[in-house]
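**Student:** Have a look; sequence and predicted model below, questions after that.
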Amino acid sequence: MRRVPDNARSRAAQAAVALMLAAACATEAPERPDDTPRPAETPDRGDPPAVLEEPVDVATDLEVPWGIDFLPDGSALVTERDSTRVVRVGPGGEVTEVGTVDAAVPRGEGGLLGLAVHPDFPDEPAVYVYATAADDNRILRMPYAEDTGLGDPEVVLDGIPKAVVHNGGRIAFGPDGLLYAATGDAAEPRTAQDTDSLAGKILRMTPEGRVPDGNPFDNLVYSYGHRNVQGLAWDGEGRMFATEFGADAYDEVNVIEPGGNYGWPEVEGIGGDDRFIEPVVVWTPAEASPSGAAIAGDALWVAALRGERLWRVPLTGDAEDPVGEPEALYVERYGRLRSVAAHPDGEELWVGTSDRDGRGSPAPGDDRILRVPAPG
């Protein structure tokens, strides 16, 4: 792992950082991409890190929890990728099924993926999900009430390319009240550079799925050149951070700019090409395969699948050099980590494991949601 400082954006410094990365990895075994199964192994339940208190279970015995978003009462709605259920997890850990999404067709990395609660809930009692359907990935909107659960879905956006792998799937409302969606290249890398395609992009839309004012290409595309984004988060200044799976070499954290080209498939990691925006953090896939992201306590928190750890990336507040040196927490203690959401009280994170996704080694009680303190 290397943080990419601002001065590394010159070609000379980029080359130096790339050489350091290559040297650090030269004696390691070849890395598997994020879409290659990991051999089964016994989860390591080592000592907890000293910097945070011990996590505690909020809920257990879930089936690949993928999307987490909170309701005003402090409970959360959670999607299960392979069961296609949406469950409500109360603050005390009680789990109640509130509905299923019949349009979702689980296969490989697809199924029932991201979830976002309307920012004006309960005045706008709507819940959004990103689902891999029979022919495409799509975003659905459903009414929700505690006493009746989820209502009938309506399609907000369809036609997002799907595949067994690289479906993206994270959705979130930004500070502007608009809905953002992360899509994958659906195993067709060339589509990521096509701004007329919905694949390999971060999309920006109104809550009704329309093109908002200010989108750079007069369509839903907000940024492009992405391989498989699965984490979206905003800091207090409105800067948008995204986590992205690389292929064989480097995973990324990017600061997203409207109209920005992030390089895939021409570049993976640090490219040294002025046509593309450089990442602010790069990791090898063995350290990360980064999925969910959240901002809490002046840090970006990133859930790592293959890396089996929670990354804490300090935020500097400096637009020119926005992150400090990342810190790895809970390494190989809870297996694959898929989701991370900041609780509205600002004092904790809810972190979802992904050990029952066909690539992990489930322990008793998996999959689970953990409550993790989020210190400043």
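**Tutor:** On my side now, so go ahead.

**Student:** contacts, neighbours, all on C-alpha from now
**Tutor:** OK.

**Student:** Neighbours of the nearest residue to R88 once chain neighbours are set aside, how many?
**Tutor:** Nearest residue to R88, sequence neighbours excluded (C-alpha to C-alpha, 6 or more residues apart in numbering): L77, at 4.6 Å. Using other C-alpha atoms under 10 Å, L77 has 22 other residues around it.

**Student:** L77 contacts R85, correct?
**Tutor:** No: using C-alpha atoms under 8 Å as the test, L77 is too far from R85 to be in contact (10.3 Å).

**Student:** Next, name the residue at the spatial heart of this protein.
**Tutor:** By C-alpha atoms, centre = their mean, the chain has its centre lying nearest to G231, at 2.3 Å.

**Student:** Contacts only, for it.
**Tutor:** Counting by C-alpha atoms under 8 Å, 6 or more residues apart in numbering, G231 touches 170, 182, 241-244, 290-294, 302.

**Student:** Just give me the longest strand of the protein.
**Tutor:** strand 137-145 (DSSP state E).

**Student:** Could I get the buried residue list for it?
**Tutor:** For strand 137-145, a neighbour-count test (16 or more other C-alpha atoms under 10 Å) marks 137-144 as buried.

**Student:** ok, those residues vs D318, which is closest?
**Tutor:** The closest of the buried residues of strand 137-145 to D318 turns out to be I139 (C-alpha to C-alpha; 34.3 Å).

**Student:** what sits against that closest one?
**Tutor:** By C-alpha under 8 Å, 6+ apart, the contact list for I139 reads 128-131, 155-158.

**Student:** ok, second structure coming up, stack it against the first:
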Amino acid sequence: MRRRFAFSGILILGLGALAAAPATEALSQVRPAAAPDLTSPQTVATGLAVPWGLGFLPDGSALVTERAGGRILRLSPGSAPAVAATVPGVVPAGEGGLLGLAVSPTYADDGYVYVYYTAASDNRIARLRLDAPQDQQVILSGLAKATIHDGGRLAFGPDGMLYAGVGDAGGTANAQNQQSRNGKILRMRPDGGVPDAGNPFPGSLVYSLGHRNVQGLAWDAQGRLYASEFGQNTWDEVNQIVPGGNYGWPTVEGRAGDPRFRDPIVVWSTAEASPSGATIDDTTLYVAALRGQRLWSVPLDGTGGAGAPVALLQGRYGRLRTVERAPDGSLWITTSNRDGRGTPAADDDRVIRFPAAAVPTPTGS
């Protein structure tokens, strides 16, 4: 059985020539990307209003947020989507609205679902129970909002802490200001408090800084965190995140070789990517691409680096917002063609499921 670490968030159609990884000896040991069966798609839901966050409940059903409508829908293959909750206080505008979703790792005991959303004056993170969303508990507020760069991805790490990708809200100076929570990856207890250990700056939720607009969070089997991030005009990125790491924005876009900052392990041209949600299965990082209209498969080398990405599903479903591995090993993606930047098909936006590929049975003596 493949070990799965999917948080938050394949037919070979092309290589990203600009996405070369660092030239290290470890890359010669990169394992081939494990592939779900992309030849057998199953449409789980259609007609959605910009699906954004995606998570799975203990019974295997999925929850998905709608950015524009403030709804959380419950999805099961073969059944019509059902409204699980409507989140009070959501004020969608531009890239803001109801964004990331994370299911509590102790959901069976506490029933909590965590959401990141845009309110009238700020972006905030709240937890709620599906049967009483009006009683939500805001665990973090005061994150600057804007029509762009609102961030929004939520994911629980293997340490049980909640991580959030927070955009710079169009204020580039926020990213280098350690006192600002914008342009950061934040790490917090499930109640929103600062963890007792593991955060690099005493008394602060800031885990890493120098980010423009983190969109995907995922961990490998060794507990290393990877984040996908929108660049500006030239380079989109995947970074391997370390506590206290500074990833350079706005001084640096892409790789700079500047010792003050950590370089990304993967870069793409912005036309190839606009990398959004991310998930890891075994040694493969999957990244959903919006402008690039494809799914990227990135082989991880086991030491925090990466090999050459492979483009999958290129142009088949339009803009891809989120990719997640389900508990049964299937791969789920959401489209984002009704977000004002795409060309919607009649059934957009959609959630599509690809079953896990069959594992060959060994033969011979």
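**Tutor:** Right, received. Where do you want to start? Just so it is clear, the structure is predicted and the values come from calculations on it, not from any experiment.

**Student:** about what we covered before: format the contacts of I139 of structure 1 as a markdown table; extra columns: distance to G358 of structure 1 and neighbour count.
**Tutor:** A markdown table is the format used below for those (distance: C-alpha to C-alpha, whole Å; neighbours: other C-alpha atoms under 10 Å):
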| residue | distance to G358 of structure 1 | neighbour count |
| --- | --- | --- |
| Y128 | 26 | 25 |
| V129 | 22 | 28 |
| Y130 | 20 | 31 |
| A131 | 19 | 29 |
| V155 | 29 | 14 |
| V156 | 30 | 19 |
| L157 | 29 | 16 |
| D158 | 27 | 18 |
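
**Student:** Just send those residues back as TSV, with secondary structure and distance to V105 of structure 1 too.
**Tutor:** Listed next are the contacts of I139 of structure 1 as TSV, based on DSSP: H, G, I helix; E, B strand; the rest coil; distance: C-alpha to C-alpha, whole Å:
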residue	secondary structure	distance to V105 of structure 1
Y128	strand	17
V129	strand	13
Y130	strand	12
A131	strand	8
V155	strand	15
V156	strand	18
L157	strand	17
D158	strand	14
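
**Student:** Next, R74 of structure 2: secondary structure please.
**Tutor:** strand (DSSP: H, G, I helix; E, B strand; the rest coil).

**Student:** these two touch, right, it and P81?
**Tutor:** Yes: if you go by C-alpha under 8 Å, R74 of structure 2 and P81 touch, sitting 5.8 Å apart.

**Student:** Between the two, which has more neighbouring residues?
**Tutor:** R74 (22 against 19).

**Student:** what about that one, distance to N337 of structure 2?
**Tutor:** 20 Å (C-alpha to C-alpha, to the nearest Å).

**Student:** ditto for P275 of structure 2
**Tutor:** Distance, P275 of structure 2 to N337 of structure 2, using C-alpha to C-alpha: 15 Å.

**Student:** give me the number of residues near the aligned residue in structure 2 for R338 of structure 1?
**Tutor:** Alignment note: R338 of structure 1 maps to R321 in structure 2; criterion TM-score structural alignment. Neighbours of R321 of structure 2 under the rule other C-alpha under 10 Å: 30.

**Student:** quick one, what contacts R321 of structure 2?
**Tutor:** R321 of structure 2 makes contacts with 51-52, 276-277, 288-290, 333-336, as judged by C-alpha under 8 Å, 6+ apart.

**Student:** can you rerun that using 6 Å?
**Tutor:** 276-277, 288, 334-336 (C-alpha atoms under 6 Å, 6 or more residues apart in numbering).

**Student:** Using the three-state scheme, assign whatever residue of structure 1 lines up with S121 of structure 2.
**Tutor:** Here S121 of structure 2 is matched to D135 in structure 1, going by TM-score structural alignment. Taken by three-state DSSP, the conformation at D135 of structure 1 corresponds to coil.

**Student:** now D135 of structure 1: how far from A186 of structure 1?
**Tutor:** Relative to A186 of structure 1, D135 of structure 1 is positioned 12 Å away (C-alpha to C-alpha).

**Student:** ditto for L19 of structure 1
**Tutor:** Using C-alpha to C-alpha, L19 of structure 1 is found at 30 Å from A186 of structure 1.

**Student:** More neighbours: which of these two?
**Tutor:** Legend: neighbour count by other C-alpha under 10 Å for L19 of structure 1 and A186, higher for A186 (23 against 12).

**Student:** Please enumerate the helices of structure 1.
**Tutor:** Ranges of helices in structure 1, per DSSP state H, are 11-25.

**Student:** who's in contact with the equivalent of E287 of structure 1 over in structure 2?
**Tutor:** Taking TM-score structural alignment, E287 of structure 1 has E272 as its aligned residue in structure 2. Contacts for E272 of structure 2 (C-alpha under 6 Å, 6+ apart) come out as G292.

**Student:** one more time with 10 Å
**Tutor:** Residues near E272 of structure 2 by C-alpha atoms under 10 Å, 6 or more residues apart in numbering: 16, 18-19, 235-236, 289-294, 296, 311, 314.

**Student:** still on that earlier bit, so for D135 and A186 of structure 1, which residues contact both of them?
**Tutor:** Shared contacts of D135 of structure 1 and A186, defined by C-alpha under 10 Å, 6+ apart, comprise 160-163.

**Student:** Stretch 73-81 of structure 1 aligns to what range in structure 2?
**Tutor:** Mapping stretch 73-81 of structure 1 onto structure 2 (TM-score structural alignment) gives residues 59-67.

**Student:** just how off-centre is that stretch within its chain?
**Tutor:** Offset of stretch 59-67 of structure 2 from its chain centre (C-alpha atoms, centre = their mean, to the nearest Å): 14 Å.

**Student:** wouldn't G302 of structure 2 be in contact with Q222 here?
**Tutor:** Yes: under the criterion of C-alpha atoms under 10 Å, G302 of structure 2 makes contact with Q222 at 8.1 Å.

**Student:** More neighbours: these two, which one.
**Tutor:** The residue with more neighbours, out of G302 of structure 2 and Q222, is G302; 18 against 11, by other C-alpha under 10 Å.
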